[in-house]
Structures are given as structure tokens and as C-alpha cells.
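Trainee: next one to model:
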Amino acid sequence: MAKSEKTWSLKEIDQERGNSKGAAFLAFKQLKDSFDEGRDFYYLNANEDGAEIEKLRRDGRIYETTVNAILLTEPGYAAVIDYLDG
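Mentor: Down below sits the predicted model:
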């Protein structure tokens, strides 16, 4: 993952918009087939990216119950926001 790239977690989108938990995840699931991993989002696997996921949890960027994390890049974030606004 490009460390300098701005990313958004699904929790951050839910909170930013005042949506209930899971709204951004449902939007992501609807759009996932049109997304390219590495361009629109990063998938962090608990087995391979555990330390990074723990840091996101400590920083309050992901939900406490998150196992594997999804971080959206600018294009993915814009698509999810457009979907939620639709």
C-alpha cells in the first residue's frame, strides 16, 4: 500500500456522513465488482497485515470488531460517496 496516499476507512465514511454502522460497507459491496484492488481500495488481511490493522484500530479508524480491513483510495471513496448520495 502506498503509505503516503490518503485513504478512508468504511468507519470514517459512516461517521463523516452520520450514517449507521455498515452503510459504507454495503455501498462498497455493491460497487466491488467495478473496483480495482490497489487503485480503488486496499484490502488488509488479518493474517498478513495484522500489525497495520491493529494500528488502524488503536487510531480509531476502523470498528473494534473489524477483522480484515478495507481502505478506500480517492477514486474508491468518490464512488462510494456517489453511491450513497444516489
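
Trainee: alpha carbons only for contacts and neighbour counts from here, please
Mentor: Will do.

Trainee: longest single helix anywhere in the protein?
Mentor: When the chain is parsed with DSSP state H, its longest helix is helix 74-85.

Trainee: to check against the first, give me the structure of this:
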Amino acid sequence: MMQQPAPPAALEIGGRAYYTLRQLDGWLGAPKGIAFRAFKRCRDRFREGSDFLRLDAVDDAGRIAALRERELVYPASVHVVLIADTAVARIAEASYMQNNS
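Mentor: Purely as a prediction, here's the structure:
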């Protein structure tokens, strides 16, 4: 039986663990953009501030630049969505359904 890879290192923000969509694509072994499309498809099931954070290109430019330097976001990303550790399973499920439909 194949073992699932360990999750990537989480980003700690305000005492909570978050993952970038690029991290989730890599962890799921999915092509670029799968986690983002999964998030968009089930967006109404997520609450901003608890399930995800949205980093604004202007207001959070420094934080986004730091993530980009660490290659945690895709180079073309403008605004960045961070998924809380408690919401990762929903993204993984939606990504799996998208890849296998």
C-alpha cells in the first residue's frame, strides 16, 4: 500500500496553521491550479477568517513577496489564498473529485 507523503510545513499566522494553494497542489500530487479550482468550486462552504485567509496584493504585498521568495506561491499569483489546516480535507476531497470525474 502506497503511503501518502507528509504534509508540507504549515505557515503559522495568528496561532493557526495555514497552507498555500501551491503547497496543497504539491502535497496532493496535483497539477498547478487544482487546489484553487477546488476551492472556488466549494467556496460557499468556507468562511473567510476561519477556513481561509485572503492576502490582498496591495495590503499584504510584503507577506506575498516573502511567500513568493520561498516558492510557496505561484509566480503569477496576485492575491493569495491560504487554507487553514482544518479545511485542507475539504480541498483534498474536492480536488480528488475534480481529478477523477
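
Trainee: quick one: TM-score?
Mentor: TM-score of the superposed chains, computed with TM-score structural alignment, normalised by the length of structure 1, equals 0.91; 86 aligned residues with a Cα RMSD of 1.5 Å.

Trainee: thinking again about what came up before, may I see the buried residues of the longest helix of structure 1?
Mentor: Within helix 74-85 of structure 1, the residues that count as buried by 16 or more other Cα atoms under 10 Å are Glu74, Gly76, Tyr77, Ala79, Val80, Ile81.

Trainee: around the equivalent of Gly60 of structure 1 over in structure 2, how many other residues sit close by?
Mentor: By TM-score structural alignment, Gly60 of structure 1 lines up with Glu71 in structure 2. By other Cα atoms under 10 Å, 12 other residues sit near Glu71 of structure 2.

Trainee: and Glu12 of structure 1, what's its match in structure 2?
Mentor: Alignment note (TM-score structural alignment): Glu12 of structure 1 maps to Gln23 of structure 2.

Trainee: helix or strand right after the one helix or strand that match maps to?
Mentor: Under the criterion of DSSP states H and E, Gln23 of structure 2 resides in helix 21-28. Going down the chain from helix 21-28 of structure 2, the next helix or strand is helix 34-41, by DSSP H and E.

Trainee: what range in structure 1 does that next one sit on?
Mentor: The aligned range for helix 34-41 of structure 2 is 23-30, by TM-score structural alignment.

Trainee: got the contact list for that stretch?
Mentor: With Cα atoms under 8 Å, 6 or more residues apart in numbering as the test, stretch 23-30 of structure 1 has contacts from Leu10, Lys11, Ile13, Asp14, Val80, Tyr83, Leu84.

Trainee: nearest to Asp40 of structure 1, of these?
Mentor: Lowest distance from Asp40 of structure 1 to those (Cα to Cα) belongs to Val80, with 10.2 Å.

Trainee: enumerate every residue touching Ser50 of structure 2.
Mentor: So Ser50 of structure 2 contacts Ala84 (Cα under 8 Å, 6+ apart).
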